[in-house]
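>>> Sequence and computational prediction follow.
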Amino acid sequence: MDFDGFDPRPLPDTVTTVVKFLVAGGFGVGKTTLVGAVSEIRPLRTEETLTTATVGVDDLTGLPDKTTTTVGVDFGRLTLADWLTLYLFGTPGQQRFWHLWNDLVVGTHGIVVLVDTRRLDHSFDVLERVEGAGVPFVVAVNTFPDTLDHPASALRQALDLPDHVPLTTCDARDRTSARNVLITLAEHITTTAPHTPAVPTAATEPT
């Protein structure tokens, strides 16, 4: 597990508001990558090397280059203003680690569900769990080099996604692209989920 590089810098004294987002999705969809792309600190990563023990357990179809897997959570931090900080938690994708879900979702303001259209069926169980949590969420298609372009209407139908849930695309490796997904989620919470705690949006560029 990658604890050695974790940067535990404390929050500035000026921070008065902390927002919590989760990044969920199937195995190998890019959750760890997205958290690392936007985090202002070197993130905490609970990754382990894939071994032969995972054969028949973790489906590596379409992921020939994947050598590690998250076995706990990823954690990153992003300061949006001198008074506002975002805590970002990446959840494990495999069902055998879903026992962590009930703890992770407590206090969460919103959820980003990352999907890979090459392995769309791996998103169904995750979406069902997210919808059951009753927390506002958005769906972001992580674009890989060989990702085919699908109409948004076809993706919504395939995922059985309600019209009010935002659907967007991103490159989880790119800081700006990943940050825009978080902005989409914040706007969704603020404008369409008044029954949940409002997430303030900062006018300044994240540091």
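Right, received. Where do you want to start? Numbers count the residues shown, from 1 in each chain.
>>> use CA for all of it now, contacts and neighbours both
Fine.
>>> Please identify the helix or strand for Val23.
strand 17-25 (DSSP states H and E).
>>> no wait, Asn180
With DSSP H and E as the test, Asn180 turns up in helix 175-192.
>>> Now that helix: buried residues?
Residues of helix 175-192 classed as buried: 175, 177-179, 181-182, 184-190 (neighbour count, 16 or more other Cα atoms under 10 Å).
>>> Pipe those into JSON lines and attach distance to Ala154 per row.
Formatted as JSON lines, these follow (distance: Cα to Cα, whole Å):
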{"residue": "Arg175", "distance to Ala154": "27"}
{"residue": "Ser177", "distance to Ala154": "23"}
{"residue": "Ala178", "distance to Ala154": "23"}
{"residue": "Arg179", "distance to Ala154": "25"}
{"residue": "Val181", "distance to Ala154": "20"}
{"residue": "Leu182", "distance to Ala154": "23"}
{"residue": "Thr184", "distance to Ala154": "21"}
{"residue": "Leu185", "distance to Ala154": "21"}
{"residue": "Ala186", "distance to Ala154": "25"}
{"residue": "Glu187", "distance to Ala154": "24"}
{"residue": "His188", "distance to Ala154": "22"}
{"residue": "Ile189", "distance to Ala154": "24"}
{"residue": "Thr190", "distance to Ala154": "27"}
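>>> before we go on, here's another structure to hold up against the first:
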Amino acid sequence: MKEKQKQENLILIPCYDERKNEANRASNRVLNRTQQRAIVSAYLDGIYTRPAGNDVIGIDLGTTNSSVAVMEGKNAKVIKNSEGSRTTPSVVAFSQKGELLVGTLTKRQAVNNPTNTVFGTKRLIGRRFDDPQAQREMKMLPYKIVKAPNGDAWVEANGQQYSASQIGAFVLTKMKEAAESYLGKTVSNAVITVPAYFNDAQDRRQWMQEKMLV
């Protein structure tokens, strides 16, 4: 019941399709980002019935960077992370000491720890290991992409395997912590963007279940 209740507190908003070519990406981003902000603002501003006494945050989980915002009156306030930036690199790293690093700190150590620094995994969400896109990514990325027991494309770092959704969950947790630090209280409700190419309902459910905000 607890997990079901958490699912009801997440609203997934499709974001722009990052697989489009560079020539079309800018124009698509302007249109779709504007629409996306309007939708998120509408939900946060009252169309979405929020539980009494709880704030609802909006998280844009991007392939390169992520951000989090909260409505203050009629305006969306983009929250700064612990490093003082309004955007957080969607990068996760696992140090040799077993530490989990997320965001800005990961980029500083990436040169010396490339095989355990994971980025761009949003493109792998819902993809099988033998998917042509996954195979292309495998040839370009410094970290390992492996075949999961269920046949999906997962990543490997420090000998441990993680689904692309799990990597995204680490980034979401970082964004949630930034929001809670700013608001001074626990956050349990969020509007989260999902990849625009997620058309299959089962993929959407899996993505949501693995990104539960704890």
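Here it is on my side, so go on. This structure is a prediction, so every number in the text was calculated from the model and none was measured.
>>> what's the TM between chain one and chain two?
Superposed pair, TM-score by TM-score structural alignment, normalised by the length of structure 1: 0.28. Supporting alignment: 112 aligned residues with a Cα RMSD of 6.4 Å.
>>> after the helix or strand that contains Met138 of structure 2 comes which helix or strand?
For Met138 of structure 2, the enclosing helix or strand under DSSP H and E is helix 132-140. Next helix or strand after helix 132-140 of structure 2 toward the C-terminus (DSSP H and E): strand 144-147.
>>> Wait, Lys147 of structure 2 touches Glu156, no?
No: here Lys147 of structure 2 lies out of contact with Glu156, judged by Cα atoms under 8 Å, at a distance of 9.7 Å.
>>> Following the chain onward from the longest strand along structure 2, which element is next?
Longest strand in structure 2 by number of residues (criterion: DSSP state E): strand 65-72. The element immediately downstream of strand 65-72 of structure 2 (helix or strand, assigned by DSSP H and E) is strand 75-78.
>>> Give me the contact list for that next one.
41, 67-71, 86 (Cα atoms under 8 Å, 6 or more residues apart in numbering).
>>> Reformat the residues you listed into a markdown table and put neighbour count and distance to Gln5 of structure 2 next to each item.
Listed next are these as a markdown table, based on neighbours: other Cα atoms under 10 Å; distance: Cα to Cα, whole Å:
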| residue | neighbour count | distance to Gln5 of structure 2 |
| --- | --- | --- |
| Ser41 | 21 | 23 |
| Ser67 | 26 | 24 |
| Val68 | 27 | 22 |
| Ala69 | 26 | 22 |
| Val70 | 23 | 21 |
| Met71 | 19 | 23 |
| Arg86 | 17 | 30 |
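>>> Show me the helices in structure 2, by range?
Under the criterion DSSP state H, structure 2 contains helices at 2-8, 22-42, 104-109, 132-140, 164-183, 201-209.
>>> Tabulate the ones you listed (TSV), appending distance to Val56 of structure 2.
Listed next are these as TSV, based on distance: least, Cα to Cα, whole Å:
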stretch	distance to Val56 of structure 2
helix 2-8	13
helix 22-42	10
helix 104-109	25
helix 132-140	34
helix 164-183	10
helix 201-209	16
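>>> Pick the most deeply packed of those.
Among the helices of structure 2, ranked by average contacts under mean count of other Cα atoms under 10 Å, first place goes to helix 164-183 (a mean of 21).
>>> who does that helix touch, helix- and strand-wise?
Where contact means 3 or more Cα pairs under 8 Å, 6 or more residues apart in numbering; DSSP states H and E, helix 164-183 of structure 2 is packed against strand 56-61, strand 65-72, strand 91-94, strand 100-102, strand 153-157.
>>> Mind putting these into JSON lines with distance to Asn24 of structure 2?
Output for those, formatted as JSON lines (distance: least, Cα to Cα, whole Å):
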{"stretch": "strand 56-61", "distance to Asn24 of structure 2": "21"}
{"stretch": "strand 65-72", "distance to Asn24 of structure 2": "20"}
{"stretch": "strand 91-94", "distance to Asn24 of structure 2": "25"}
{"stretch": "strand 100-102", "distance to Asn24 of structure 2": "30"}
{"stretch": "strand 153-157", "distance to Asn24 of structure 2": "28"}
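>>> who wins for proximity to Gln133 of structure 2 among the ones you listed?
Judged by Cα to Cα, the one of these that comes nearest to Gln133 of structure 2 is strand 153-157, at 10.1 Å.
>>> now the closest one against helix 132-140, angle please.
20 degrees (axes from the mean of the first three to the mean of the last three Cα atoms, to 10 degrees).
>>> Tell me who's in contact with the spatially closest residue to Arg45 of structure 1 that is not a sequence neighbour.
Nearest residue to Arg45 of structure 1, sequence neighbours excluded (Cα to Cα, 6 or more residues apart in numbering): Asp74, at 4.7 Å. Shown in contact with Asp74 of structure 1 (Cα under 8 Å, 6+ apart): 32, 35, 43-46, 88-91.
>>> circling back to that earlier point, among the contacts of strand 75-78 of structure 2, which one lies nearest to Val102 of structure 2?
Distances from Val102 of structure 2 to the contacts of strand 75-78 of structure 2, taken by Cα to Cα, are shortest for Ser67, at 13.1 Å.
>>> shouldn't that closest one be in contact with Asp60?
Yes: at 5.3 Å, Ser67 of structure 2 counts as touching Asp60 under the criterion of Cα under 8 Å.
>>> how close does Val35 of structure 1 get to Thr17 of structure 1?
Distance, Val35 of structure 1 to Thr17 of structure 1, using Cα to Cα, to the nearest Å: 20 Å.
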